[in-house]
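Enquirer: Next come a sequence and a model predicted from it.
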Amino acid sequence: MQHTTPHSFTELEHWLNERRVTEVECLVPDLTGVARGKILPREKFTEDRGMRLPHAIVAMSVTGEQPPSGPYYDVIEPTDRDMQLRPDPTTVRIVPWATDPTAQVIHDCFDAQGKLVPYAPRSVLRRVCDLYAAEGWDPVIAPELEFYLTARNTDSNVPLRPPIGRSGRAETSRQAYSIDAVNEFDPLFEEIYEYCHVMGLNVDTLIHEIGAGQMEINFFHDHPLGLADEVFFFKRTVREVALRHDMYATFMAKPIAGEPGSAMHMHQSVVRKDDGRNIFSNPDGSPSDAFFHYIGGLQKHVPTAMALVAPYVNSYRRLSRYTAAPINIEWGYDNRTVGIRSPISSPEARRLENRVIGADANPYLAMAMTLACGYLGMKNKIKPKPEMKGDAYLSPYALPRSLGEALDWLRRDTDLHEVLGKEFITVYTEIKELEFAEFMKVISPWEREHLLLHV
């Protein structure tokens, strides 16, 4: 049955009846992008019209921890109170891999006063979109999401390796844009596309990226909140299908040493709500002041916001010179070495591509971050640097080099705090400090190899 979009709880009930759904996965994306929630029998879902979970469920580290003390608890009460989760009917999808008819619905988080929980990722993106709406603007987003297929790996001490394809061999060389390299995994991709069709996910082009076993999927442009939901569902789908084909799918920013990292390139533009005109172009087709101010906002605020889109220690292994990833926030027309690229397009489709975002970023926070930076640029009329017409890889680093440095930069950008929400910034930075401290307890093979007998 083709996917349709209900817009009320009554329409949602009809949707579930048509598909004879017996179970509902009630989902909420946490800071990492992990699907948290409960699986309810259909009757229980209908009766409750939502569920309750502790506030901290959406504010945990990737290892499931919360800080023992500190500013985190100025925002989240240590008594571990419940929040009310309400289903968003527009997000309902069938779970294609479930044995019994099962639906999945994303929920929004509300506190006891009926207000959106400000540090839930979906709330953060809603907040930024509301700022655009107040100006009479509609932001338009189109993500390009890279990921790796790898052989199964049950021992975290063993490096990842490319999977075996139909030929019985694993890739050992660069296969960028190779059709035959994609065809090595035809059964897997046919199932991914089938599931995406059933779920109504607006995926577009599939290509083979530079790395061994590295793929990219492009999404059609749309409103940010709906697209963030689709990326959230897509990640879940790809992981599930890969397991069914005896592989792993990973969205780590740098999963394999010596191979390029994985990005979530974000194309973005802004149109007027009243007439749909792209505000990045003047009536004569030339780039507008808003276009340049948006670039200026990205250049000023993206470096300080990197902890939101390079959220793990691993993320900064991708952002290094000559690895097909940007190291600064220069901008240019049709220049893939810069952090902010303006692709070739008609004036009506003029857009900017943020190339610094990692595939490991939470899609809600990634979209909120890049839109927030552009919003500040337009509101404050920030002028950009001159266009970079050469190789930006030769320019100095302008992005933080580690998660610790990125968190320091983020804490200092008070303009960004106002747009994204101070409570969110407090919770997020506290959680990321906890993750960084956890990582620093681990001794790496490099340290044993080079320091054990030499220092």
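Expert: That came through, no problem.
Enquirer: use CA for all of it now, contacts and neighbours both
Expert: Noted.
Enquirer: Identify each of the helices in the stretch 201-350 of the chain and give its residue range.
Expert: 224-244, 289-301, 306-309, 315-318 (DSSP state H, counting those that start in this stretch).
Enquirer: Assign a three-state SS to residue 36, would you?
Expert: Look at residue 36: counting by DSSP: H, G, I helix; E, B strand; the rest coil, its state is strand.
Enquirer: Can you tell me the number of residues neighbouring it?
Expert: 16 (other C-alpha atoms under 10 Å).
Enquirer: Same check on the one 3 residues further on?
Expert: By the measure other C-alpha under 10 Å, the count of residues near residue 39 is 16.
Enquirer: I figured it was touching residue 23, is that so?
Expert: Yes - the criterion here is C-alpha atoms under 8 Å, and residue 39 meets it with residue 23 at 6.8 Å.
Enquirer: if you compare the helices of the stretch 201-350 of the chain, which one is most tucked away?
Expert: helix 306-309 (a mean of 28; mean count of other C-alpha atoms under 10 Å).
Enquirer: what comes into contact with that one?
Expert: Residues from elsewhere that reach helix 306-309 (C-alpha atoms under 8 Å, 6 or more residues apart in numbering): 356-358, 360-362, 365-366, 369, 399-400, 403, 406-407, 410.
Enquirer: Among the residues you listed, which are located in helices?
Expert: Using DSSP state H, 365-366, 369, 403, 406-407, 410 are the members of the contacts of helix 306-309 that sit in helices.
Enquirer: and those as TSV, adding distance to residue 59 and neighbour count?
Expert: Listed next are the ones in helices among the contacts of helix 306-309 as TSV, based on distance: C-alpha to C-alpha, whole Å; neighbours: other C-alpha atoms under 10 Å:
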residue	distance to residue 59	neighbour count
365	13	23
366	16	26
369	18	27
403	18	23
406	19	22
407	16	23
410	18	21
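Enquirer: ok, the residues you listed vs residue 27, which is closest?
Expert: residue 365 (16.9 Å; C-alpha to C-alpha).
Enquirer: Pull the contacting residues for the closest one.
Expert: 121-122, 124-125, 308-309.
Enquirer: got it, and residue 95?
Expert: 101-104, 199.
Enquirer: List only buried entries from those.
Expert: Buried by 16 or more other C-alpha atoms under 10 Å: 101-104, 199, out of those.
Enquirer: what angle do the helix or strand where residue 373 lies and helix 289-301 make?
Expert: Following DSSP states H and E, one finds residue 373 within helix 363-380. Relative orientation of helix 363-380 and helix 289-301, computed by axes from the mean of the first three to the mean of the last three C-alpha atoms, to 10 degrees: 120 degrees.
Enquirer: try this one next to it:
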Amino acid sequence: MSTKLDQLSSWLKERKITEVECLISDLTGIARGKISPTNKFLDEKGMRLPESVLLQTVTGDYLEDDIYYDLLDEADIDMFCRPDENAAFLVPWAIEPTAMVIHDTFDKQGNPIELSPRNILKNILKLYANKGWKPIVAPEMEFYLTKRNSDPDFPLVAPMGRSGRPEVGRQSFSIDAANEFDPLFEDVYDWCEIQGLDLDTLIHEDGPAQMEINFRHGEALHLADQITVFKRTMREAALKHDVAATFMAKPITDQPGSAMHIHQSVVDINTGKNLFSNEDGSMSELFMHHIGGMQKYIPELLPLFAPNVNSFRRFLPDTSAPVNVEWGEENRTVGLRVPEATPQNRRVENRLAGADANPYLVLAASLLCGYMGMVGQVPASAPVTGRGYERRNLRLPVTIESALERMEACEDAKEYLGEKFMRGYVAVKRAEHENYNRVISSWEREFLLLSV
């Protein structure tokens, strides 16, 4: 540990960092932690935070006492957060030389905290490593740029681009539409290069000012860290250019939702050979079982892919998002697409996750579903050819309530994710949904106020 901290200390001193943002991810994906002068950060070799921050809802509320104290120590004790020297990133938008360092969380005995999203992903990666396997992932993040909006009662609208006009209509893959925001994305690419983020391509998606950033393939933990950093970076760049960036799954009525597409494959940890392909280049049994596991378990763990009530609006009819776990080759109308590729690059693209999902938990869940399929030899269905939106055999739960009930009952997943995590996650999401249900919507005021 001291050698690793020495490396981090040298990294900070070489860059003349004066301030360190010490981060962990809570269950919702919000970055929580402390900001510390570099000298203090190096002296303390980490930080302490109340374990309870992991069980905060997206509104900042806590659970009811009976659930809260059943999952946590009644004394509201601290957890110990240790910096990961491989998860240190510069903060290019800060006035003073600043770095953000992602931490791992432990109890006072040195055991990893069971409720920590980063620890959950590390546990799933250990399952693969114990089999001699290594997952490779390549996430694609969709998001919207919108006009700054200070009143949540008003709908979001597209921002002004360089032309001085807001975007209208569908501009899929339009270079000119993407170029409307060139100054913003020049900053994004400059900042991401400074941070060492492995960005690949920028694409204009279907919706007005809806964009997609693709990451190069790599190790799951490192990419989950990068997504966490990228979302902060994208929001900061947008604010600098007087617009907003949102990763809500469905921010604008009657427009496409925003997904986090996850390309995933599995290679031999020693040789690097893609285990999804046979020697003759055909699809392997492990590949088919991986797909079978995703088909069986994604509907059981859907709240990890669609964590908010807004997430389920992506799955409404005619929204262009897949609504089932069917699979097909070069087929974007199903939840699990197998892109055309060489045998060494064979992979499956999970198209079901929302951009609002916690990156650690969604990568852990997607890989766990495939892992359970591989070890359990779960058969895959026949591939879909043609349009798959209307296929009903493998449909997803349609509400957050029903999805949470299925997740709560999934005994197979509890074995790997842990009962404490499963209970805590479901409780947080139920608390958020109860909070949502208390809000009177504009639809109710518009159609019920003077009519019923």
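Expert: Yes, it's here. On a predicted model such as this, the values are computed, not experimentally measured, just so you know.
Enquirer: Which stretch of the second structure lines up against stretch 262-270 of the first structure?
Expert: With TM-score structural alignment applied, stretch 262-270 of the first structure matches the range 258-266 in the second structure.
Enquirer: what's in contact with that stretch?
Expert: So stretch 258-266 of the second structure is in contact with 133-144, 247-250, 274-276, 314, 345-357, 363, 367, going by C-alpha under 8 Å, 6+ apart.
Enquirer: rerun at 7 Å
Expert: With contact meaning C-alpha atoms under 7 Å, 6 or more residues apart in numbering, stretch 258-266 of the second structure is reached by 133-143, 247-250, 274-276, 346-355.
Enquirer: Identify the residue of the second structure aligned to residue 89 of the first structure.
Expert: Using TM-score structural alignment, residue 89 of the first structure sits opposite residue 85 in the second structure.
Enquirer: Is there a neighbour count for its match? I'd like the number.
Expert: Count around residue 85 of the second structure with other C-alpha under 10 Å applied: 18.
Enquirer: who's in contact with the nearest residue to residue 340 of the second structure once chain neighbours are set aside?
Expert: Once flanking residues are discounted, residue 340 of the second structure sits nearest to residue 330: 6.2 Å by C-alpha to C-alpha, 6 or more residues apart in numbering. By C-alpha under 7 Å, 6+ apart, residue 330 of the second structure lies in contact with 337-340.
Enquirer: Just give me the match in the first structure for residue 330 of the second structure.
Expert: Checking TM-score structural alignment: residue 330 of the second structure goes with residue 334.
Enquirer: swap in residue 376 of the second structure?
Expert: Checking TM-score structural alignment: residue 376 of the second structure goes with residue 380.
Enquirer: Could you pull out the strands in the stretch 151-300 of the second structure for me?
Expert: 199-204, 210-215, 218-219, 243-246, 260-268 (DSSP state E, counting those that start in this stretch).
Enquirer: could you dump those to JSON lines with mean neighbour count?
Expert: JSON lines is the format used below for the strands of the stretch 151-300 of the second structure (neighbours: other C-alpha atoms under 10 Å):
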{"stretch": "strand 199-204", "mean neighbour count": "17"}
{"stretch": "strand 210-215", "mean neighbour count": "21"}
{"stretch": "strand 218-219", "mean neighbour count": "14"}
{"stretch": "strand 243-246", "mean neighbour count": "21"}
{"stretch": "strand 260-268", "mean neighbour count": "23"}
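Enquirer: Residue 63 of the second structure is nearest to which of those?
Expert: strand 243-246 (26.4 Å).
Enquirer: quick one: contacts for the residue nearest the centre of the first structure?
Expert: Relative to the mean C-alpha position of the first structure, the nearest C-alpha, by C-alpha atoms, centre = their mean, is the one of residue 363, at 2.2 Å. Residue 363 of the first structure makes contact with 228, 231-232, according to C-alpha under 7 Å, 6+ apart.
Enquirer: How about residue 137 of the first structure?
Expert: So residue 137 of the first structure contacts 270-273 (C-alpha under 7 Å, 6+ apart).
Enquirer: List just the nearest of the residues you listed to residue 75 of the first structure.
Expert: residue 270 (32.7 Å).
Enquirer: so how far is residue 282 of the first structure from the closest one?
Expert: 13 Å (C-alpha to C-alpha, to the nearest Å).
Enquirer: do residue 385 of the first structure as well
Expert: With C-alpha to C-alpha as the criterion, residue 385 of the first structure and residue 282 of the first structure are 20 Å apart.
Enquirer: same check, this time on residue 109 of the first structure
Expert: 40 Å.
Enquirer: which one of these two has more residues nearby?
Expert: residue 109 (27 against 16).
Enquirer: now the residue mapped onto that one from the second structure, nearest residue through space, not along the chain?
Expert: In the second structure, residue 109 of the first structure lines up with residue 105, judged by TM-score structural alignment. Among residues not flanking residue 105 of the second structure along the chain, residue 81 sits closest, at 4.4 Å (C-alpha to C-alpha, 6+ apart).
Enquirer: quick check, that neighbour in a strand?
Expert: Yes - under three-state DSSP, residue 81 of the second structure falls within a strand.
Enquirer: just checking, it touches residue 106?
Expert: Yes - at 6.3 Å, residue 81 of the second structure counts as touching residue 106 under the criterion of C-alpha atoms under 7 Å.
Enquirer: which one of these two has more residues nearby?
Expert: Ranked by neighbour count (other C-alpha under 10 Å), residue 81 of the second structure and residue 106 place residue 81 first, with 23 against 20.
Enquirer: From residue 282 of the second structure, how far off is the more buried one?
Expert: 45 Å.
Enquirer: Considering the ones in helices among the contacts of helix 306-309 of the first structure, which is situated nearest to residue 296 of the first structure?
Expert: Among those, and counting by C-alpha to C-alpha, the member closest to residue 296 of the first structure is residue 369, at 14.4 Å.
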